[in-house]
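J.: Need a 3D model of the following:
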Amino acid sequence: MQVKLEDIGKKYDRHFVFRGVSVDLFPDTRVAILGGNGSGKSTLLKVISGSLTATTGKLSIIDDSGASIPVMDYMRKVAFTGPYTEVIEEFNLREIVDFQSKFRPWRNNLSNEDVVELTGLKKVSERSIANFSSGMRQRVRLALAILADTPILLLDEPTSNLDAKAMKWFHELLEQHIENRILCVGSNHQSAEIALCTSEINLTK
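T.: Below you'll find the model as predicted:
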């Protein structure tokens, strides 16, 4: 699969958040999208995900045979999360893992119980998400995205609300589950977030 951005720009009202972004994304591409607050990192990730339409430029999604993939079909192949992504607070961890598994399988034939274990939160898996700390919720978001069996993985400021131990957990989990995927990470130049990235799009230039 190839995701191709050609001269992409996005504006709100009369002001461009960014413009002129061109990049080809292939399996095993690992891109850091860098910039400060308001630079358009989250917006660009949403454009790449297909959930937001660019103001200028073209987004093309091409399968292995060279055929174009409709955006709605492409969006099913994308796992996207950020610290603002909603989680169903009424569910406990086991329930939210079971719920997500109905829409997407897990990587490497992982079971729901495997996913619960990999969050590192098994001891509190019966507790309502509403009673989780912000760091625990972020672990849930990240695990659900990283472990989803999708060829595209988009992470926006993934270490937000994580302590040092959780950052190590994130790095190890991501490293184990990025093979043959397109990875894009939105970051405010945080080394812990972009350590595995090999190229960058700098929106502050």
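J.: hey, let's count contacts and neighbours off CA atoms from now on
T.: OK.
J.: doesn't L34 make contact with G186?
T.: Yes. Look at G186 against L34 with Cα atoms under 8 Å: they come within range, at 6.0 Å.
J.: Go ahead and confirm N92 touches K122.
T.: No. N92 is beyond contact range of K122, at 10.8 Å (criterion: Cα under 8 Å).
J.: burial measure for the closest residue to C197 other than its chain neighbours, as a count.
T.: Nearest residue to C197, sequence neighbours excluded (Cα to Cα, 6 or more residues apart in numbering): R30, at 4.6 Å. R30: 22 surrounding residues under other Cα atoms under 10 Å.
J.: try I201
T.: I201 has 18 neighbours, counted by other Cα under 10 Å.
J.: Can you tell me the centre-most residue of the chain?
T.: Central residue check for the chain by Cα atoms, centre = their mean: the C-alpha nearest the mean position is that of L154, 2.4 Å away.
J.: Secondary structure class of E6, three-state.
T.: Using DSSP: H, G, I helix; E, B strand; the rest coil, the structure places E6 in strand.
J.: thought it was touching V47?
T.: No. If you go by Cα under 8 Å, E6 and V47 don't touch, sitting 11.9 Å apart.
J.: Who has more neighbours out of the two?
T.: Between E6 and V47, V47 has the larger neighbour count (other Cα under 10 Å), namely 19 against 15.
J.: On the three-state scheme, that one is what?
T.: Classification of V47 by three-state DSSP places it in helix.
J.: I have a second one here; can you model it like the first so I can compare?
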Amino acid sequence: MIEVTGLTMRYGRALAVDDLTFAVKPGVVTGFLGPNGAGKSTTMRIVLGLEAPHAGTALVGGRPYGSLKAPMREVGALLDAGAVHGGRSAVAHLRCLARSNGIGRKRVGEVLELVGLAAVADRRIAGFSLGMRQRLGIAAAMLGDPAVLMFDEPVNGLDPEGIRWIRGVFRRMAAEGRTVLVSSHLMAEMALTADHVVVIGRGRLVADAATAEVVAHFQRGVLVRAADRRALADVLAAGGASVREEDGGLAVSGMDATRIGQLALARGIALSELTPRTASLEDAFMELTEESVEFGAGRAA
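T.: Next up is the predicted model:
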């Protein structure tokens, strides 16, 4: 498990992480979300011992990352796919990493095969596309077969096949009982991938809950279509709901679909549609972080 407790980090006068506390548990894919400048990358760097916080702790399996003797065997991470020596081949890069952590050469071949780079293993990394570099970074993260995996924007540059593939990898790793933390700005992809989300804004925790719970919290009401729309509107309004006409139907808030159906049945009003309108993860994210956006764009003319 990854445990972050009271984490605080400053860069001059800028407070990048502000008394942040959360835990990433094994067995689920956890999405780490927040606007630009929210402190996600800084937090991940602190967890990996690349930054020293001004206050608080970041532990992996109950220990600081810096105390791990063979860290790649316990934690796999991809923070920057471009942080590789372009003059090396993919296989040479991975063999170098493997040797530093006591990992055998056989495993290098396995991860190259796993990420789809076996055919270009001897090519220089300088000639790789962004998507190929992402795959190489993912291979490096998985090299030590670790129990904890951390990825910062792992789908950047991947084509649709690659995105579906890495989504399956995350889910399979979580199903094996591993801890998987994925930071991304792609809300639609996170909605398909993450079982749990940790949302931060301006370095502070905004939400820490199951993805379904976060989305359900921002339900948009219910769309109803009925043979006698006016009669149904009167019934629902009398029951305490807010009702307005929309696209030939009724947009209802303040009453769930089950209760709407019960009232319609009691009055003998036939329904042709009864659709709960839930928010998307993107909608929920935008509302949760609307006060935390550092660089907000203006509206187009």
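J.: Superposed, how do the two chains score by TM?
T.: Overlay of the two chains. TM-score (TM-score structural alignment, normalised by the length of structure 1): 0.82; 198 aligned residues with a Cα RMSD of 2.7 Å.
J.: tell me, what's touching G186 and L34 of structure 1 both at once?
T.: Here G186 of structure 1 and L34 have K41 as joint contacts, going by Cα atoms under 8 Å, 6 or more residues apart in numbering.
J.: Mind checking which of the two has more residues around it?
T.: With neighbours defined as other Cα under 10 Å, G186 of structure 1 and L34 compare such that G186 has more, 28 against 23.
J.: counterpart of that one in structure 2?
T.: Taking TM-score structural alignment, the alignment pairs G186 of structure 1 with S183 from structure 2.
J.: which ones are touching that match?
T.: 31-33, 40, 151-154 are the contacts of S183 of structure 2 under Cα under 8 Å, 6+ apart.
J.: what about 7 Å?
T.: 31-33, 151-153 (Cα atoms under 7 Å, 6 or more residues apart in numbering).
J.: V97 of structure 1 too?
T.: N112 are the contacts of V97 of structure 1 under Cα under 7 Å, 6+ apart.
J.: so which strand or helix has it?
T.: Element membership for V97 of structure 1, per DSSP states H and E: helix 93-101.
J.: just so I have it, where are all the helices in the stretch 201-301 of structure 2?
T.: For the stretch 201-301 of structure 2, applying DSSP state H, counting those that start in this stretch gives helices covering 211-216, 229-238, 257-266, 281-289.
J.: okay if I get those as JSON lines plus distance to E246 of structure 2 and mean neighbour count?
T.: JSON lines is the format used below for these (distance: least, Cα to Cα, whole Å; neighbours: other Cα atoms under 10 Å):
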{"stretch": "helix 211-216", "distance to E246 of structure 2": "22", "mean neighbour count": "17"}
{"stretch": "helix 229-238", "distance to E246 of structure 2": "11", "mean neighbour count": "16"}
{"stretch": "helix 257-266", "distance to E246 of structure 2": "16", "mean neighbour count": "14"}
{"stretch": "helix 281-289", "distance to E246 of structure 2": "20", "mean neighbour count": "18"}
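J.: out of these, nearest to A194 of structure 2?
T.: With Cα to Cα as the measure, helix 211-216 is the member of the helices of the stretch 201-301 of structure 2 nearest A194 of structure 2 (6.8 Å).
J.: what range in structure 1 does that closest one sit on?
T.: So helix 211-216 of structure 2 sits over no part of structure 1, by TM-score structural alignment.
J.: Is the counterpart of S51 of structure 1 in structure 2 in a helix, a strand, or coil?
T.: Using TM-score structural alignment, the equivalent of S51 of structure 1 in structure 2 is L50. The local conformation at L50 of structure 2, judged by three-state DSSP, is coil.
J.: Kindly provide the distance from L50 of structure 2 to L263 of structure 2.
T.: 60 Å (Cα to Cα, to the nearest Å).
J.: related to what we said a few turns ago, and the residue nearest to the centre of structure 1, what's its match in structure 2?
T.: Using TM-score structural alignment, L154 of structure 1 sits opposite M150 in structure 2.
J.: and its match, how far is that from S272 of structure 2?
T.: Applying Cα to Cα to M150 of structure 2 and S272 of structure 2 gives a distance of 47 Å.
J.: Same check on T5 of structure 2?
T.: 51 Å.
J.: R225 of structure 2 reaches A251, doesn't it?
T.: No. Using Cα atoms under 7 Å, R225 of structure 2 is not in contact with A251; the gap is 9.1 Å.
J.: I'd assumed L203 was in contact with L34 of structure 1.
T.: Yes. Applying Cα under 7 Å as the test, L34 of structure 1 and L203 come out as touching, 5.9 Å apart.
J.: what residues are shared contacts of those two?
T.: Joint contacts of L34 of structure 1 and L203 (Cα under 7 Å, 6+ apart) do not exist.
J.: could you show me where the strands are in structure 2, in order?
T.: Applying DSSP state E to structure 2 gives strands spanning 2-11, 14-24, 29-33, 55-60, 75-78, 148-152, 179-183, 196-201, 204-210, 222-226, 242-246, 249-253, 271-276.
J.: which residues in structure 1 does the shortest one align to?
T.: The one in question is strand 75-78 of structure 2. The alignment of strand 75-78 of structure 2 onto structure 1 (TM-score structural alignment) covers residues 78-81.
J.: Can you give me the buried ones in stretch 91-109 of structure 1?
T.: 91-97, 101, 104-106 (16 or more other Cα atoms under 10 Å).
J.: And stretch 177-190 of structure 1, by the same measure?
T.: 177-178, 181-188.
J.: for stretch 122-138 of structure 2, the distance to its chain's centre please.
T.: Put simply, stretch 122-138 of structure 2 sits 23 Å off its chain's centre (Cα atoms, centre = their mean, to the nearest Å).
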